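*Asks:* next input, structure requested:
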Amino acid sequence: MKGPKKRTVARIALLVALPVIALWSFPRALGVFLPMLSPFLGLTSVVATRTVGIALAGTLPMTALLIWRRRFFCRYLCPVGWVSETCGKMSPQPWRGYMRLPRLGQGAVLFTLGGALAAVPFFLVLDPLALFIGTVGTTAYWGYGLCFAGVVLISLLFPGLWCVRLCPLGACQDLVADLKNLAGRNRSGGTTVVTDAGQVPRRIFLGLCGGAATATLVNHLPVAGDTVPLRPPGAVDELTMRALCVRCGSCVRACPETILHSDLTPPDLTGLLLPVVRFKAGHCRDDCARCGEACPTGAIACLPVEEKNERKIGLAIVEHEACLLAREIECGVCAAVCRRGAIFQDFSKDSYTASIRIDAKRCNGCGACLPICPPRAIRVKVPLCSDSSGHNPRATARTLRQWSLRAGL
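*Replies:* Below is the predicted model:
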């Protein structure tokens, strides 16, 4: 089998393998596999989360291959690239004018890495592998499908434009390959001489600084909306979540209770397709941490079950007017089902009535009490913490650990 045919077979094999892994493999596999294939995901998530772990270890072999052979992944493995090339060959009148366009993909990569320094990697969601995986087995598969269809349409109308000028994963591979050009070899002595810092391409400096500066400004902006959506346990703060999450849907597929959904009705577009917790029939089990295991970027921390159970999703709040106890009907199933002992039934000798009280220190917002409540009088909510600039998501995250007992009032 000749080289081009081998490359085609390899790319088609990965095109089939990725959905299979997403649907039938254990969650941890995809959380490691995506960063291993995509240096754009792996390197950016390491910078954004300040965490060196399996994601970085998986990225290093591919990074080494890219330094040795430019765009190795694009040429030999990328399934999205194969789809793009195939569509380009079907174009009746190929337009090559895109070669005069700037390399927007490289600008996006540098801007994203710069933003990651301030925990806001802007264009991470454009990683083609994450978009492709999101079309399989998620509640918002059509949204991911539209994004993937956009890549196909670009390839049909302008063959080569996506891969050469727009794709951030391909641009990241070019930048990695250029690392070897930062060192020159002294021909006379045979020793390696590192180029002066002033010779580093200006676009790299401007891209990184521009991304970092913009991310710093964004960090001080208020989050739109009156409430913060419920996020999986171990998720980063709301502002970082909107940038670090690549909307791949891995956590949604991994959840055995199906309480995670891709958000189709966010307060603003920056929250579109982010994982949101909705307690309809299930709850967050205390023996499960699959969402963190499946996350490829660290937007949801991979934690031991014991530590995951200490991370708050929200706080259970009782609507006392709707509670059966307010109607003098005997109940208490919520207190019986709570494994953390966070729900109490208080009795008032003055009014001779009983009421439910939530211990905010013990409650982690798992939602076990919601589906079992007969009148549905319990909900889980993240109260906002405001400052002079409006809603501050970072302050809200800190407040989750400092709630008082007011939640039961």
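
*Asks:* please make it C-alpha for all contacts and neighbour counts, starting now.
*Replies:* OK.

*Asks:* right, and residue 135 touches residue 149 too?
*Replies:* No: the pair formed by residue 135 and residue 149 falls short of the contact definition of C-alpha atoms under 8 Å, at 10.4 Å.

*Asks:* more neighbours, the two?
*Replies:* Neighbours per residue (other C-alpha atoms under 10 Å) separate residue 135 from residue 149, with residue 135 holding more: 21 against 14.

*Asks:* contact partners for the more buried one?
*Replies:* By C-alpha atoms under 8 Å, 6 or more residues apart in numbering, the residues touching residue 135 are 141-145.

*Asks:* distance to residue 52, neighbour count and secondary structure added to the residues you listed, as CSV?
*Replies:* Formatted as CSV, the entries for the contacts of residue 135 read as follows, by distance: C-alpha to C-alpha, whole Å; neighbours: other C-alpha atoms under 10 Å; DSSP: H, G, I helix; E, B strand; the rest coil:
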residue, distance to residue 52, neighbour count, secondary structure
141, 31, 19, helix
142, 34, 14, helix
143, 32, 18, helix
144, 29, 22, helix
145, 32, 17, helix
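
*Asks:* compare with the first, here's sequence two:
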Amino acid sequence: MLQKKKSLFRAYNLRKWSQALSLTAFLVLLIYLDPLTTTDFSARNIFLHLSPLSGLGASIAAKELVTPYWPALVLVAMTLFMGRFFCGWVCPFGATIDLTDKLFKRKRSSETSTGWKLYDGRRLKYYLLAFLLLSLFLSRQIVGWFDPLSLATNTYSILIHPYIVALLAGVFDFLQGFPIIGPLTVPVHEYSDKILFVEREPFYRNHTAFLLIFLGIISFGLVFRRYWCRNLCPLGAMLALASIGAYIQRRVKDCEVCGLCQKGCRMGCITEEGRATQAGECILCMDCQEVCPSDAIRFRGGLVPKLQEVDLSKRGLVTTCLASVVAVPMLGYNFPWRSGKGHGVIRPPGSVDEGEFLARCISCGECMKVCKTNGLHPTLVEAGLEAAWTPRLIPRIGHCDYTCTLCSHVCPSGAIKPLELPKKQRTAIGKARIDQSRCIPWVGYAGLPALNKDWHDVNCGVCEEVCPVPTKAIHFNTYTDETGREIRRPFVREEVCNGCGFCEYVCPVVGRSAIVVEGMQPQLLVKFEESAESGNGGVFPEVIGEWTLLASPLVYTGENGLYEYIDGAAEPYLSYSYRQVAVARYGDVHGREALVELWTFAKDDDAFGAYTYDRSGNVYDLGDEASVFENYVWVWKGRNYVRFEPSVIGVSPDEVRVIAEAVLDKLPSGRSVRPTLLNYLPAGGLLEGRTKFFHDRIVLDNISISDEVIEENVFGLGKETDAVVAEYMLKEGQPSMKLMLVKYPGADNASKAWKNLIELKKSWGESPLLEGTLQCFEDKSGRYSTVYNKGRFLVATFLAPDRISAENYTRAIAAEIPSG
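*Replies:* As a prediction, this is how the structure comes out:
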């Protein structure tokens, strides 16, 4: 018999290439789901949206047509014409089973062997389809447990991808221990992480259960090829019903009845004589055409050929319906949710109400795959059997990132509604609860009488530090005993807590966290603070060039508002006449952000003081006065001080200037002058941008004026005093000198500070070199300082490299300041 000539582009090869390309595309879309979602790539869910089974389930649950599943309608239409081609040419789960079946090729028993009694009657998948469809009408959605596209997504995202990442990490960690090979493996490891898009080593709870399920499915390959597709796949059953009258069918002519096609059929759907095909079972894999020695098999259009019908009995269908009616209600036994007694699972932000969520969710696992912190994990029976394999947040493993909305944008069925970032940040997925029997400060408070030197160690505040809510959802109740020992006891402000779980994630208590987040349904929006008012006020433009206002600005008013915004860092600003700070965030199309803070004070001088407290770098031409360091900009204008902080290095100062000018244009016009006290400073040698204006000691504590520690308020500083510290460079290459000028409410206050400073210097072992109103001292390192008092003014120099300069600068100021 002549061997027929085989074309490279024959249907059999085209099918293999199509299957390989489809599986590759599926894996690429899954591995790079995070960046594809970030860039809003619309086709990222194309494979899940190809399932008419999931689409039907989601639509019945939503009681409306879920339009993202339109590709499923296209697939059904193509199946009506081309037959069940999807299973053999496109399905990624079918391709996976083909790969595993090849591994079992030598171990596989003969399909005609009588040694195995494994069912292969093809009816079971139709009964399972009927069971699932009836369960939908009984308001139970378990389609995702059996949909092959959901199974494929879970197989690769929760099993195979994490296993490969862990395996490679282990191999590279081992190789890095070798002196020569080790350094060479580092770039290879980094490259593999980029290819696999590894931001962290993923891990999923309950993955063992799915591993057993997957191993069970592929182990059927020891007996039959494509057993899942033959007997269990409900999507295959649905497509089989649609393909029975298809135009494209397997057709046989001039058959020699050699039996090769029947033996080689991976679906086992060819009758013994080789001519007929079981109805709806052919997946157009082209195996039979490839092995046929007489070229008698063709796949082409025409009248429906002779088909062998699948024997579906009425008894079987009735039994399936009865089983569904009896079993499906049992799936709803979900005591934690229905009792509403707390300890509920935490659903992803944007999840619809629990009942609808369970009806919509197809258990595909995409939200878990895309979670940046690896905080989303599949449930098993924690929320009832009905909720098995639906997502839940486990904060102890990973919290809900305050700036992330990925999970809400990848959900294919609408179980998680898309959320924009401002709304997501206000959506409460749960509430934190503090276990006072485990919380370190609360336990320390209970045992405070027994604590001695270690009482400071119980003031743990990690949960408050990491809380991403701008006004902090965790505050402290401070207790002070009679000896002055303070215990800061944390408490949760439920009205602003969004249940992100960051506090639970970082809690240092070993084992179960001392602060635990409990899920809540329905998910509600948290309220804004009374001190954090939403509103633009016309100061922050909505659009500035390529920059767009990301959310309504927040305004923090008064002392309490500032503490809520920056907590312990508030004191220096409160030493000025602080009124409020308005905070806005701008972003551009490249994902860059810039923080803009508009501080308002009661006096121009105090706005200038706050500006000098923060500023750094070089002088910049903006507002009344400005400074720039790299791409950070600080601007003083009248009673306002504006701070610009880009989130990334890639934002240039010129880009920040564009934002700054747009905001400054909204402020009152006119130009303010510096505080009068600065007019008395000598100009020679003054370093620009190194002058600090302030009132209280708390600002001076952050300025280095001496090598010695000044623990007490020697200068008698307070809200009624005006003070300035300036820095001078006397000669190139020499250390700089600090000059301090203080104006007091009265001459007595200035005289007392003068005496206190002299006594302090003497306590350091410094002897006066010059007696009188102007006194000069030399410290242990050979540098000089002066102290001078005139009326309500105190003048002092510190760290001068020579005595003459210290005395001359002091006398220069003495000649300028008034006597009264």
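
*Asks:* and the TM-score between these chains?
*Replies:* TM-score for the superposed chains, counting by TM-score structural alignment, normalised by the length of the first structure: 0.73, backed by 369 aligned residues with a C-alpha RMSD of 4.2 Å.

*Asks:* circling back to that earlier point, looking at the contacts of residue 135 of the first structure, spot the one nearest residue 308 of the first structure.
*Replies:* The shortest distance between residue 308 of the first structure and any of the contacts of residue 135 of the first structure, using C-alpha to C-alpha, involves residue 141 and amounts to 27.6 Å.

*Asks:* from what I see, that closest one and residue 131 are in contact.
*Replies:* No: contact between residue 141 of the first structure and residue 131 fails when scored by C-alpha under 8 Å: they sit 9.8 Å apart.

*Asks:* thinking again about what came up before, what is the nearest of the contacts of residue 135 of the first structure to residue 39 of the first structure?
*Replies:* Residue 39 of the first structure lies nearest to residue 144 out of the contacts of residue 135 of the first structure, by C-alpha to C-alpha, at 21.0 Å.

*Asks:* from what I can see the closest one touches residue 138, true?
*Replies:* No: Residue 144 of the first structure lies out of contact with residue 138 (C-alpha under 8 Å); the separation is 9.0 Å.

*Asks:* how about whatever residue of the second structure lines up with residue 61 of the first structure, what does it touch?
*Replies:* Residue 61 of the first structure is assigned residue 74 in the second structure as its aligned equivalent, the criterion being TM-score structural alignment. Remark: with contacts taken as C-alpha under 8 Å, 6+ apart, residue 74 of the second structure is in contact with nothing.

*Asks:* quick check: the closest residue to residue 372 of the second structure other than its chain neighbours vs residue 699 of the second structure, distance?
*Replies:* Counting by C-alpha to C-alpha, 6 or more residues apart in numbering, residue 401 is the residue found nearest to residue 372 of the second structure once chain neighbours are left out, at 7.3 Å. To residue 699 of the second structure, residue 401 of the second structure is 35 Å away according to C-alpha to C-alpha, to the nearest Å.

*Asks:* just the helices in the stretch 151-300 of the second structure please.
*Replies:* With DSSP state H, counting those that start in this stretch as the definition, the stretch 151-300 of the second structure shows helices at residue ranges 161-175, 181-195, 207-219, 227, 234-243, 260-264, 287-291.

*Asks:* and the second one, which stretch of the first structure?
*Replies:* Correspondence between helix 181-195 of the second structure and the first structure is not established for any residue, with TM-score structural alignment as the criterion.

*Asks:* okay, the helices of the stretch 151-300 of the second structure in a markdown table with distance to residue 523 of the second structure next?
*Replies:* What follows is the helices of the stretch 151-300 of the second structure, written out as a markdown table (distance: least, C-alpha to C-alpha, whole Å):
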| stretch | distance to residue 523 of the second structure |
| --- | --- |
| helix 161-175 | 31 |
| helix 181-195 | 36 |
| helix 207-219 | 27 |
| helix 227 | 43 |
| helix 234-243 | 33 |
| helix 260-264 | 55 |
| helix 287-291 | 53 |
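
*Asks:* work out for me the element the match of residue 61 of the first structure sits within.
*Replies:* Under the assignment given by DSSP states H and E, the secondary-structure element containing residue 74 of the second structure is helix 70-82.

*Asks:* all the strands of the stretch 201-350 of the second structure, residue numbers only.
*Replies:* Counting by DSSP state E, counting those that start in this stretch, the segments of the stretch 201-350 of the second structure that form strands are 249-252, 277-278, 297-300, 307-308.

*Asks:* list the contacts of the residue most central in space within the first structure.
*Replies:* Nearest to the mean C-alpha position of the first structure, counting by C-alpha atoms, centre = their mean, stands residue 245 at 1.8 Å. By C-alpha under 8 Å, 6+ apart, residue 245 of the first structure lies in contact with 124-125, 274, 297, 299.

*Asks:* so residue 16 of the second structure touches residue 89, yeah?
*Replies:* Yes: under the contact definition of C-alpha under 8 Å, residue 16 of the second structure touches residue 89, with a separation of 7.3 Å.

*Asks:* out of these two, which sits in the more crowded spot?
*Replies:* Set side by side, residue 16 of the second structure and residue 89 give different neighbour counts by other C-alpha under 10 Å, the larger being at residue 89 (23 against 17).

*Asks:* now do the same for that one: its match in the first structure.
*Replies:* So, by TM-score structural alignment, residue 89 of the second structure is matched to residue 76.

*Asks:* once you drop chain neighbours, what's closest to that match?
*Replies:* Of all residues beyond its chain neighbours, the one nearest residue 76 of the first structure is residue 7 (4.8 Å), with distances taken as C-alpha to C-alpha, 6+ apart.

*Asks:* I'd guess residue 739 of the second structure is in a strand, am I close?
*Replies:* Yes: remark: residue 739 of the second structure belongs to a strand, assigned using DSSP: H, G, I helix; E, B strand; the rest coil.

*Asks:* post-alignment, the longest helix anywhere in the first structure versus the second structure, mean distance?
*Replies:* If you go by DSSP state H, the first structure has its longest helix at helix 3-24. Aligned to the second structure and superposed, helix 3-24 of the first structure gives a mean residue distance of 1.6 Å (mean C-alpha distance after the TM-score superposition for the first structure).
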